[in-house]
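A.B. asks: Provide a 3D model corresponding to the input given below.
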Amino acid sequence: MQTEYRQRREQLMAKIGNGTGIFRSAPMAVMHNDVEYVYRQDSDFFYLTGFNEPEAVAVLAPHHSEHRFILFVQPKDLEKEVWTGYRCGVDAAKEIYGADAAYPIHELDEKLPQYLEKADRIYYHLGRDRSFNETILTHYQKLLRTYPKRGTGPIGIEDPGPILHSMRLIKSEGELALMRKAADIAIEAHNHALQVTAPGRYEYEIQAEMEHIFRLRGAMGPAYPSIVASGANACVLHYIENNRQMQSKDLLLIDAGCAYEYYNSDITRTFPVGGKFTPEQKALYEIVLEAQKQAIAQVKPGNSFHAPHEQAVRILTTGLVELGLLKGDIDTLITEEKYKPFYMHRTSHWLGLDVHDAGAYQHGEHPQTLQPGQVLTIEPGIYIVPATKPPEDQPEIDPRWLGIGIRIEDDVLVTPQGHEVLTAGVPKEVQEVERF
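C.D. replies: Down below sits the predicted model:
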């Protein structure tokens, strides 16, 4: 992978020209008191370096005569490493990660100016690390004051995100191999969940069964807090309590994926706990399944990113009208967004190093065009929230529909010919998810 990290840096440096890029590692997150969460590197930092330690800064200086890639890292400290784990150190930062120069992190203020004084701008994201923001702004302001004497130096700060995130949108073969692995592990976990779910079991038991498979198969763990939502809990989009005992007439909505070497999968399936849909559950499920299939069909090069969502909304709205949950002209209902009490989220998001991955969905008035190498989710749903109050011109909701929540989600790769569903190995046809 070091070759690929180097290629990414070279590609970014070609785009920033005479600028200097500065990237800060993610901070350690505290769980409680002095106990920390397992460390997770900032995705942009990892994408460019593969370096997985805190308290680090990467500098890209394409204009520098000797050092184009510079790392500032924690120095070796055997006493601290006994407590908190091994550190790469300065020497290995060059040997392993290919830095042209490496320094202890405490030398940042001393060494950084030499990589800024010939740059025409600084590429840096002013994020939530206020202290480091001030460090960069202090260097920038100092160089601005001396600019008249030297005639060189940065005259602006620009966020590198729009450039870097457009790169991250297109996945390499190496990245896709990791995403396929993450998908395969999550497929196994979802298929296992379908087999072991039964009335009387608790949501957290199914969560545990799935997350056991994640770790057993080498994943870092869940890609996000697993959603295991039975009954009306499925109408809460980000339900994570997972503590209800499941009943025979419930549906179970599971939205769970894993992270494998930093790359993520994201799958949702909904199926009957007792093995058979009720008539109402089946009717809504078939609408969502058809919406998902037709949305996936819209994933192909040249189509708008919004095309799958627009298709899903049309199918869902039409189905809701046919069931009497909405009334009126389909086009008018869509234009006036009358479907939103039942379908309140978008159909897709990018997927990769982040679950909601980096990359623009729209450029001004123009939506992103789908291109080979992009990976996105397709996840329509219908949620008949018990407290839903339909608009005044819409019918009251018959109680038999209340508390039904359904979502079906797959991870889809845009290919030169169309698309590939990376998570197709999890059943979703009615006859496949009904077990009796």
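A.B. asks: C-alpha from now on. contacts and neighbour counts both.
C.D. replies: Fine.
A.B. asks: After the strand or helix carrying Leu144, which helix or strand is next? Please name it.
C.D. replies: Following DSSP states H and E, one finds Leu144 within helix 130-150. Helices and strands here follow DSSP H and E; after helix 130-150, the next one along the chain is strand 157-158.
A.B. asks: for that following strand, packing partners?
C.D. replies: Counting by 3 or more CA pairs under 8 Å, 6 or more residues apart in numbering; DSSP states H and E, the packing neighbours recorded for strand 157-158 are strand 122-123.
A.B. asks: next up, for comparison:
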Amino acid sequence: MTHPPRLRRLAPLALAALLAAAAPAGAQVAQAEFAARRAALMDALPDGVLLALGNGEPNPDFIPFHQHPHFFYLTGFDEPGGALVIVKRGGERRELLFVRPGNPAEEVWTGARLGVPGVKATTGMEGRDASVLRAVLDSILQATPTLFVLGDLGARMTERSVHDQFVDALAAGNPSVKVDQAAARRAITLLRGRKSPAELERIRLASEISARGHVDAWRLVQPGIAEFELQAAAEGRWRAEGADGPSYGTIVGSGPNSTTLHYNRNDRIAQAGEVIVMDMAAYFDGYAADITRTVPVSGRFSAEQRAVYEVVLNAQKAAERQVRVDGPSRAMNDSANAVIAAGLTALGLIESPTATYDCGSAQQPRTCPQTFLYYMHGLGHGIGLLVHDPDQYSATGRIQVGSAFTIEPGIYVRGNLLDILADTPRNRELKARIGPAVRRYANIGVRIEDDFLVTEAGVLRPSQGVPREIDEIERLLAQPRAPRDPAVAARYKRMKSGR
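C.D. replies: So this is what the prediction gives:
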């Protein structure tokens, strides 16, 4: 990700001030840290007005509310309908937090609100009623005609979001105002990429809780188990430990489902001789973890499953060895990719580490690395307020203190791989060569994902509480299975079949 030169010059100063105000590890994120985040963001912007919009009520069905991450990062305010306005003019700043007023008739349904009187003590900012947001902005923009905006903007393919509609109306009513939706987003993305000690602590706790949920689910793994039973075991453990719930849609894919990256129906009955990919993690105190493990349904890996698993594990470890402060982030990808390419070649699934295949169409012919047939996603991503959060190394190319990210290589041998390749002379030749290996390893999907935190004390892997070594996995699966009601899966099968 590129950033304007001005942001690159200001960012180190802004980040230094932000970290100086950060809460110590183990503490809740302090009011002073939120204030420092706002100051760091405004230091990266010229004079103007910042408008950060919080999310509204999710919908009339009372599903759980989740705050917009940019807004929460700047305010810590976790109620619907909020907005932050910061005016920067001639070195002076004024901060206003707009919130919904108290309303006992509505609060009986959705809970107590902070209300305008509680804003100052809770956030340190001046509170205003959300109903006057438009009028206040119209007045402010007369003297400061540059508006920087953060929110749910331009993200929807088929409709304008509520945030888009508000900004559109604001711009139409103030035609002399310059609306900039990019500068603040670039700046806050850079800031959010470097986590404070308090943020790293939240992610560590989320990861450790997630690992214990994985282990609870593993204790149920056996032929005949339903994918949703494993999901329920993990998510129940997280809630029992105070987590807010899953940090994303839980993925439990057995057999052929293990080769679908974002499979989340979780309604299949696992069979003997298969593997299960469990990509699932908790959301704790506003921060997300992300962990994936692959285990054998029968308790022991077959020779084919073991061979694929070892390639993926070695790729993850190769990337992990490159994690060090000020190390180039590209080295993680290069190391993992080299291991996977060599491993797929040894398994007979590709012709050579650098071989290609025809991946385009007759109208747009092109070639792709053969490794893409089995490993088609990135090595990892940042974690934080979102499970796919801004990461520091995308902006700088270096791993720094405050980085929080995943490493998650995978290999997915789809059962229909030979059928979906484009019918070209090159691909027909390729299918003849790799066909036996594809049939041998068909429906084996393996992904291994851990969380990594780069702290002043060193690099942590807080997800290590869930085993990843083959002998450790098989040893845990050899223990007596946890109690379960086998009638659950049988009853589900009858209901689905209509009997």
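A.B. asks: ok, back up a step: name the residues of the helix holding Leu144 of the first structure that are buried.
C.D. replies: Judged by neighbour count using 16 or more other CA atoms under 10 Å, the buried positions of helix 130-150 of the first structure are Ile136, His139, Tyr140, Leu143, Leu144.
A.B. asks: Now do the contacts for the third one.
C.D. replies: Yep, that's Tyr140 of the first structure we're talking about. Pro154 (CA atoms under 8 Å, 6 or more residues apart in numbering).
A.B. asks: hang on, the earlier thing: out of the buried residues of helix 130-150 of the first structure, flag the one nearest to Ile315 of the first structure.
C.D. replies: Ile136 (50.2 Å; CA to CA).
A.B. asks: do you know how far the closest one is from Leu112 of the first structure?
C.D. replies: 10 Å (CA to CA, to the nearest Å).
A.B. asks: go on, His345 of the first structure?
C.D. replies: 44 Å.
A.B. asks: okay, now the counterpart of Leu353 of the first structure in the second structure: neighbour count?
C.D. replies: Leu353 of the first structure maps onto Leu385 of the second structure when the alignment is built from TM-score structural alignment. Neighbourhood size, Leu385 of the second structure [other CA atoms under 10 Å]: 26.
A.B. asks: Spatially, what comes nearest to Leu385 of the second structure if we skip its sequence neighbours?
C.D. replies: Tyr287 (4.6 Å; CA to CA, 6 or more residues apart in numbering).
A.B. asks: which ones are touching the one you found?
C.D. replies: By CA under 8 Å, 6+ apart, the neighbours of Tyr287 of the second structure are Glu199, Arg202, Ile203, Ala206, Ile383, Gly384, Leu385, Leu386, Val387.
A.B. asks: Contacts only, for the fourth one.
C.D. replies: Read it as Ala206 of the second structure. Ala243, Ala281, Ala282, Tyr283, Phe284, Tyr287, Ala288, Ala289.
A.B. asks: What about those, which are in strands?
C.D. replies: Counted as lying in strands by DSSP state E, out of the contacts of Ala206 of the second structure, are Ala282, Tyr283, Phe284, Tyr287, Ala288.
A.B. asks: May I ask which two of those residues are separated the most?
C.D. replies: Ala282 and Tyr287 (8.5 Å).
A.B. asks: Which residues outside stretch 34-44 of the second structure are in contact with it?
C.D. replies: So stretch 34-44 of the second structure is contacted by 6-7, 10-11, 14-15, 17-18, 21-22, 73-76, 88, 124, 184, 187-188, 191 (CA under 8 Å, 6+ apart).
A.B. asks: if you set the cut-off to 6 Å instead, what comes out?
C.D. replies: Outside stretch 34-44 of the second structure, the residues that touch it by CA atoms under 6 Å, 6 or more residues apart in numbering are Leu7, Leu10, Ala14, Leu18, Leu74, Thr75.
A.B. asks: Count the residues that sit near the second one.
C.D. replies: Looking back up the chat, that one is Leu10 of the second structure. Look at Leu10 of the second structure: counted by other CA under 10 Å, it has 16 neighbours.
A.B. asks: residues in contact with it?
C.D. replies: Ala44.
A.B. asks: part of a helix, is it?
C.D. replies: Yes - assigned with DSSP: H, G, I helix; E, B strand; the rest coil, Leu10 of the second structure falls within a helix.
A.B. asks: just the helices in the stretch 101-250 of the first structure please.
C.D. replies: 108-111, 130-150, 161-169, 173-196, 203-216 (DSSP state H, counting those that start in this stretch).
A.B. asks: how far apart are the third one and its match in the second structure?
C.D. replies: Same thing as helix 161-169 of the first structure. Helix 161-169 of the first structure, aligned to the second structure and superposed, deviates on average by 0.6 Å (mean CA distance after the TM-score superposition for the first structure).
A.B. asks: What of the longest one?
C.D. replies: Mean deviation of helix 173-196 of the first structure relative to the second structure after superposition (mean CA distance after the TM-score superposition for the first structure): 1.0 Å.
A.B. asks: And that helix, what's buried?
C.D. replies: 175-176, 178-194.
A.B. asks: ok, now the third one?
C.D. replies: Buried residues in helix 161-169 of the first structure, defined by neighbour count with 16+ other CA under 10 Å: Gly161, Leu164, Met167, Arg168, Leu169.
A.B. asks: Closest one to Gln245 of the first structure out of those residues, please.
C.D. replies: Leu169 (40.3 Å).
A.B. asks: can you tell me which residue in the second structure aligns to that closest one?
C.D. replies: Matched to the second structure by TM-score structural alignment, Leu169 of the first structure sits across from Gly193.
A.B. asks: Its match against Gln392, yeah?
C.D. replies: Yes - with contact defined as CA atoms under 6 Å, Gly193 of the second structure reaches Gln392; the gap is 4.3 Å.
A.B. asks: before we move on, the earlier item: look up how far Ala240 of the second structure lies from the residue nearest to Leu385 of the second structure.
C.D. replies: 17 Å.
A.B. asks: before we move on, what about Lys431 of the second structure?
C.D. replies: 50 Å.
A.B. asks: Name the residue in these two with the higher neighbour count.
C.D. replies: Shown here are Lys431 of the second structure and Ala240; by other CA under 10 Å, Lys431 has more neighbours (19 against 13).
A.B. asks: Without its sequence neighbours, what residue ends up closest to the more buried one?
C.D. replies: Leu418 (6.4 Å).
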